[in-house]
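Asker: Pasted the sequence and its predicted model underneath.
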Amino acid sequence: MKKKFVKFIASWLSVSGLQLLLLLFKVLPRGMVYPLGRMMSRIYYIGAYKNRSLALSNLAMALGDTMSEEKLKCIARESFQTMGQIILDTVYYKDLSPEKMMALVKIDGVEHLQKALERGKGVIAASAHLGSFTVLGARLGFEGYKCTFVARHARNKKIEQIIMGFCRQTGQKVIFSRPILACMRLCIKVLSRNEILVIELDQNFGTEGLDVIFFGRKAMVATGPIKLSMNTGAAVLPMFIIRNPDGTHVIKIHPQVEFSFKGDTEKDIRGNLQNIVDTIEKCIRAYPGQWVNWIHKRWETGRQQMPQ
């Protein structure tokens, strides 16, 4: 009976609880809503048995050789908390003045971005669902950069509605990844305008991707960034947003990835893709609790293709 009640509360929090938080945001100060959101995230962690089990399983597989079971549980709880903070940040930051946004979100490595854009062929930001990733494009927009995100439709339509509204209000555009050909055409148009195309490479791309090593296991990754770069000449820069302990954020922009081509197309794409994924993994290892995809079946297809 107790387990059923906790499960019901977790289910309620994922829909009605979210709507309640959004309502409270309109009448309460930020300093009161964020602690409430963290508390609700902890309750959701307790009740969302399947998501919690998957997160702990993925963490044990990826980091279990270097961390204790208790440490992995702490990371899982922090990851669930990050999910709630992303939604709250998305709602809060959409109404900020440029001055307030710039004070709360710093940029490290903007010179790499500027140098890449000077080539006039656009930039592909290879990113991940790390930290409050929805804020990344909004903050860059205040510096005069135009950002377009490639995204999948969210399972929770309320969350998708919130994020899409935030993107519209902050000048960001979204291209949905399906159908693939239409997506690729729109991506090429973005790059031809010398703008920034953000592609998050930390989701399972199934059999349409290529297998690379991610946390010591095979994982299927989208080849789009490499193929787009090959076809358009766009630079690829790893780019992430990280939450600081004081609640502020920093966008970390890495130097352009230098590709190597030796004449074997598939091997070249896989090798260059591996270099990008290695950078993503390094950043996740540095901030594991800020990666929300521990609850996803990230390695499922890769596991199926590995020798038994």
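Answerer: Nice, I can see it.

Asker: Could you use CA atoms for every contact and neighbour count after this?
Answerer: Noted.

Asker: now the residue lying closest to T148 once chain neighbours are set aside: how far from C187?
Answerer: Excluding the flanking residues, the one nearest T148 by C-alpha to C-alpha, 6 or more residues apart in numbering is K173, at 4.5 Å. Distance, K173 to C187, by C-alpha to C-alpha, to the nearest Å: 11 Å.

Asker: between those two, which one's more packed in?
Answerer: For K173 versus C187, the count of surrounding residues by other C-alpha atoms under 10 Å is larger for C187: 24 against 17.

Asker: Test my guess that that one contacts V198.
Answerer: No: under the criterion of C-alpha atoms under 8 Å, C187 lies out of contact with V198, with a separation of 9.7 Å.

Asker: The stretch 201-308 of the chain: helices as residue ranges?
Answerer: Ranges of helices in the stretch 201-308 of the chain, per DSSP state H, counting those that start in this stretch, are 224-232, 265-286, 300-305.

Asker: follow-up on the earlier one: the residue nearest to T148 and I86, how far apart?
Answerer: Noted for K173: a distance of 18 Å to I86, by C-alpha to C-alpha.

Asker: how long is stretch 241-249 from one end to the other?
Answerer: End-to-end distance for stretch 241-249: 7 Å, by C-alpha to C-alpha.

Asker: okay, now the one to match up with it:
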Amino acid sequence: MLLYLSWRLAVILRRLVPTEFCYGVSAVAGEVIWRFFMSDAAKAATSDRLRRVSGIESAGRLATLGRRNYRNYARLWADFVRFPTLAPAQLRAKLVSDRWPWLHEVLDRGKGCIFVTVHMGNWDLAGGGTSRLGYPFYVIAERFANPWIDRLVVETRKALGVGVVYEDRPIEAFRVLRRNQILALMLDVPDPGGVEVSLFGEPARLPAGPARISLRSGAGIIPLVFHKKRGHADTIFTEVAAPIYPQGTHDDAAGVRELTQRVVDSLEPMIRHHYDQWYVFRPLWLERDEATG
């Protein structure tokens, strides 16, 4: 409850403080957390991720990149506090993309659209911007063990116009698609029960949900990432790959794996372009003895 009340107070105070100041404070907080509170395991996972994506082998350079990566992540906290203070028109103006025709193409099929993305940039703000452009937008999310944190996240997303479908209520996801609306899912989540694919040339086990939902519903998938550009800290840019459509309706293991791999292949170049804004601080790849491929 203390965290929830602190967040509510931060939202009020945010109205009185310049945006750049908030970003600066968040970056300093991120630096402190990285240096003194992040576990060695989390730092090692971050360096491993950056090494695989960037090709950099120097331990010193990877450590510097890891710190910068976490500072970028910390700046999202300022945005998260700021969300409830933005008017719909302001929210729409924060999202920049020239790929809306692809969204129209997918929705014109009448089967809904599945956004598949990763923890990059400010995905919640991007979802709010999409919703305010007139496209009903839902995210699949897990319930937090702490009910106050769960309430905090849901209320913030509701203020953005983003609906929440809990992962333990899959029928709701299909209802969203039957209404020809947008359903968003994250793919960069280690999933012991997921599907094994190649991620940047190495085996990883990622969620099968996006592919399985697409195969069962017929909904097209749009792989995309959200990122910021230097000098445009207050704007979310969208990088989008061409739509991917399910081939057939068989959600067997082979079909799910093939579709998931197609999505991963589309996401990889976009992740590589902005790897210092990719926020995953736990191991993503399988150990050699865990891989089956």
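Answerer: Sure thing, it's come through. Remember, it's a predicted structure, so these values are computed and weren't measured experimentally.

Asker: Residue in structure 2 paired with the residue nearest to T148 of structure 1?
Answerer: Mapped onto structure 2 by TM-score structural alignment, K173 of structure 1 lines up with G163.

Asker: for its match, helix, strand, or coil?
Answerer: Per DSSP: H, G, I helix; E, B strand; the rest coil, the secondary structure class of G163 of structure 2 is strand.

Asker: Show me where the stretch 151-300 of structure 1 has its strands.
Answerer: Remark: strands assigned in the stretch 151-300 of structure 1 by DSSP state E, counting those that start in this stretch are 173-176, 196-200, 210-214, 217-221, 235-243, 249-253.

Asker: Please produce a markdown table containing the ones you listed, extended by distance to I75 of structure 1.
Answerer: Output for the strands of the stretch 151-300 of structure 1, formatted as a markdown table (distance: least, C-alpha to C-alpha, whole Å):
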| stretch | distance to I75 of structure 1 |
| --- | --- |
| strand 173-176 | 30 |
| strand 196-200 | 21 |
| strand 210-214 | 18 |
| strand 217-221 | 20 |
| strand 235-243 | 15 |
| strand 249-253 | 19 |
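
Asker: would you list the helices of the stretch 201-308 of structure 1 in a markdown table and tack on distance to Q256 of structure 1 and mean neighbour count?
Answerer: Shown next, in a markdown table, are those (distance: least, C-alpha to C-alpha, whole Å; neighbours: other C-alpha atoms under 10 Å):
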| stretch | distance to Q256 of structure 1 | mean neighbour count |
| --- | --- | --- |
| helix 224-232 | 12 | 17 |
| helix 265-286 | 10 | 17 |
| helix 300-305 | 28 | 15 |
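
Asker: Format these as TSV; extra columns: distance to G137 of structure 1.
Answerer: As requested, the helices of the stretch 201-308 of structure 1 are arranged in TSV below (distance: least, C-alpha to C-alpha, whole Å):
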stretch	distance to G137 of structure 1
helix 224-232	18
helix 265-286	18
helix 300-305	30
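
Asker: Which among the ones you listed is found nearest to M39 of structure 1?
Answerer: The minimum distance between M39 of structure 1 and the helices of the stretch 201-308 of structure 1 falls on helix 265-286, with 24.1 Å, by C-alpha to C-alpha.

Asker: so S6 of structure 2 is in which element?
Answerer: Per DSSP states H and E: S6 of structure 2 is located in helix 2-14.

Asker: Skipping adjacent residues, who's closest to G112 of structure 2 in space?
Answerer: Nearest to G112 of structure 2 is N180, by C-alpha to C-alpha, 6+ apart, at 3.8 Å.

Asker: Aligned counterpart of the one you found in structure 1, please.
Answerer: The equivalent of N180 of structure 2 in structure 1 is N194 (alignment by TM-score structural alignment).

Asker: which ones are touching its match?
Answerer: Contacts for N194 of structure 1 (C-alpha atoms under 8 Å, 6 or more residues apart in numbering) come out as L117, G120, K121, G122, V123.

Asker: returning to what we had before: what's the mean deviation for the helix or strand just after the helix holding S6 of structure 2 versus structure 1?
Answerer: Per DSSP H and E, the first helix or strand lying C-terminal to helix 2-14 of structure 2 is helix 19-36. Once fitted to structure 1, helix 19-36 of structure 2 is off its aligned match by 1.1 Å on average (mean C-alpha distance after the TM-score superposition for structure 1).

Asker: quick check: helix 19-36 of structure 2 aligns to which part of structure 1?
Answerer: Against structure 1, helix 19-36 of structure 2 falls on residues 30-47 (TM-score structural alignment).
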